[in-house]
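Chemist: Generate a structure from the sequence data that follows.
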Amino acid sequence: MVASSLVWADQAPASSEPVAAPVLVDGARRIEVGFSPEGSAQDLVLRTIGAAKSSIRLSAYMLTSPDVTKALISAKQRGVDVAVVADHQGNLQGGAARAGQHALTLLARAGIPTRTVKAYAIHHDKFMVIDGKAVETGSYNYTAAAARNNSENALVVWNDADLAEQYLNHWQSRWEKGQAFKPSY
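Modeler: Purely as a prediction, here's the structure:
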């Protein structure tokens, strides 16, 4: 069934990698996938953020993407309740520290509650819960490298409140273990 739903992207990359069309699962629930570096993973992530009407709960290992950061701030500005929990070390120490700190600072300054987690060797979650009824997940880190350089995937399950509740409970448990991010500039 999935193979028959493959279509070529309008702007296919040089690799001509197929991009899966949305699959209707059981009447209301819909699944979409995207891949990078072909571009469809980031497009799907940004469309998912753009579709939010009431809430976004994002859990990230790394959050350094200017596009994702801007999309989250835009969602906040249009009245969506946005909150972010991210890995402490991945965003504030090591090679990506400058970009991670900048992204988290922009989010916090925009009024988006943001926490970092040190409780695990790596807080390696990568997902969003949208409006309590959709989940975006996959290998896709919210970074420029994930969009342009890495082989990554993103999957969104729309209209599945039961699945969203499970992810939201997991998000809440990590939020409770996090510490509020305080911008240093």
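
Chemist: CA only for contacts and neighbour counts going forward, please
Modeler: Will do.

Chemist: What helix or strand is residue 42 located in?
Modeler: In the assignment (DSSP states H and E), residue 42 maps to helix 40-51.

Chemist: List the buried residues of that helix.
Modeler: The neighbour-count criterion (16 or more other C-alpha atoms under 10 Å) identifies 40-46, 48-50 as the buried residues of helix 40-51.

Chemist: Off-centre distance for that helix?
Modeler: Between the centre of helix 40-51 and the centre of its host chain there is 8 Å, according to C-alpha atoms, centre = their mean, to the nearest Å.

Chemist: contacts for that helix?
Modeler: Among residues not part of helix 40-51, those counted as contacts by C-alpha atoms under 8 Å, 6 or more residues apart in numbering are 19, 32-36, 56, 67-68, 71-72, 75, 130, 136, 140, 147, 152-154, 156.

Chemist: next SSE after that helix?
Modeler: strand 55-60.

Chemist: Could you check the angle that next one makes with helix 40-51?
Modeler: Relative orientation of strand 55-60 with respect to helix 40-51: 150 degrees, computed using axes from the mean of the first three to the mean of the last three C-alpha atoms, to 10 degrees.

Chemist: Give the buried residues for strand 55-60.
Modeler: If you call a residue buried by 16+ other C-alpha under 10 Å, then strand 55-60 has these buried ones: 55-60.

Chemist: For this structure, which segments count as strands?
Modeler: Taking DSSP state E, the strands of the chain run over residues 6-7, 19-20, 23-24, 30-36, 55-60, 81-87, 114-117, 127-130, 134-138, 152-158, 179-180.

Chemist: One more, so I can put them side by side:
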Amino acid sequence: MSFPTQNLIPSRTIEWDLNFLAQNKIIELIDDAKSSIKVAMNVWSYKDISRALVRAKQRGVDVQIVTIQSNKLQEAIAILTSGGIPIKWSESHYKWMLVDDYTFVNGSPNWTVNGFSRSDESFIVLYDLSSEQLSVIYSMWNHL
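Modeler: Okay, the predicted model is just below:
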């Protein structure tokens, strides 16, 4: 699947950052979430993001997580489940987050220390998603 690129409103913002800034941006977006967060993440051991998601859940944000079964024993996942966030297990390789149906974070890093500090990774943040883009994202989500 690809995102529609025709007829995008010129004021739409795309932000690109290197991996050393990624974890801070992700946590900032989680902390600013108002209604919903959907995360599809392959490998996940970064605990600060898990803690931010639990804070969001405690604020009343609907937090939904899909990750791979091999993460089951990770402390980062235990933080989520003890915070009342249900985990759906899937073998997808996705690495993205949708916040408030408005902001989409997609990138190459797994949510691990290596992914945010040692590997050559990058990620992109799309704001003000079009209905077509949301349709593609929800189609991916519904197939997890």
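
Chemist: What is the aligned counterpart of residue 110 of the first structure in the second structure?
Modeler: The alignment partner of residue 110 of the first structure in the second structure, by TM-score structural alignment, is residue 83.

Chemist: Tell me how far the residue lying closest to its match once chain neighbours are set aside lies from residue 118 of the second structure.
Modeler: Excluding the flanking residues, the one nearest residue 83 of the second structure by C-alpha to C-alpha, 6 or more residues apart in numbering is residue 54, at 5.4 Å. With the distance defined as C-alpha to C-alpha, to the nearest Å, residue 54 of the second structure ends up 26 Å from residue 118 of the second structure.

Chemist: Look at these two and report which has more neighbours.
Modeler: Neighbour totals were compared for residue 54 of the second structure and residue 118, and residue 54 leads with 23 against 11 (other C-alpha atoms under 10 Å).

Chemist: wouldn't the more buried one be in contact with residue 78 here?
Modeler: No: using C-alpha atoms under 8 Å, residue 54 of the second structure and residue 78 do not qualify as a contacting pair, with a distance of 11.0 Å.

Chemist: center of the second structure - which residue?
Modeler: For the second structure, the residue nearest the mean C-alpha position is residue 97 (2.1 Å; C-alpha atoms, centre = their mean).

Chemist: What distance do you get for it to residue 10 of the second structure?
Modeler: 23 Å.

Chemist: wait, doesn't the match of residue 110 of the first structure sit right on residue 56?
Modeler: No: proximity of residue 83 of the second structure to residue 56 does not meet the contact threshold set by C-alpha under 8 Å, at 10.1 Å.

Chemist: More neighbours: which of those two?
Modeler: residue 56 (21 against 16).

Chemist: list the contacts for the alignment partner in the first structure of the more buried one?
Modeler: Using TM-score structural alignment, the partner of residue 56 of the second structure in the first structure is residue 75. Each residue near residue 75 of the first structure by C-alpha under 8 Å, 6+ apart is listed here: 49-50, 52, 81-82.

Chemist: And residue 75 of the first structure, how far from residue 68 of the first structure?
Modeler: Taking C-alpha to C-alpha as the measure, residue 75 of the first structure and residue 68 of the first structure are separated by 11 Å.

Chemist: again with residue 47 of the first structure
Modeler: Residue 47 of the first structure is 10 Å from residue 68 of the first structure, where distance means C-alpha to C-alpha.

Chemist: Spatially, and excluding backbone neighbours, which residue is closest to the counterpart of residue 113 of the second structure in the first structure.
Modeler: When the structures are aligned by TM-score structural alignment, the residue of the first structure matched to residue 113 of the second structure is residue 144. The spatial neighbour of residue 144 of the first structure that comes closest, neighbours along the chain excluded (C-alpha to C-alpha, 6+ apart), is residue 65 at 4.9 Å.

Chemist: The aligned partner of the one you found in the second structure and residue 108 of the second structure, how far apart?
Modeler: Per TM-score structural alignment, the equivalent position to residue 65 of the first structure in the second structure is residue 46. Going from residue 46 of the second structure to residue 108 of the second structure by C-alpha to C-alpha gives 15 Å.
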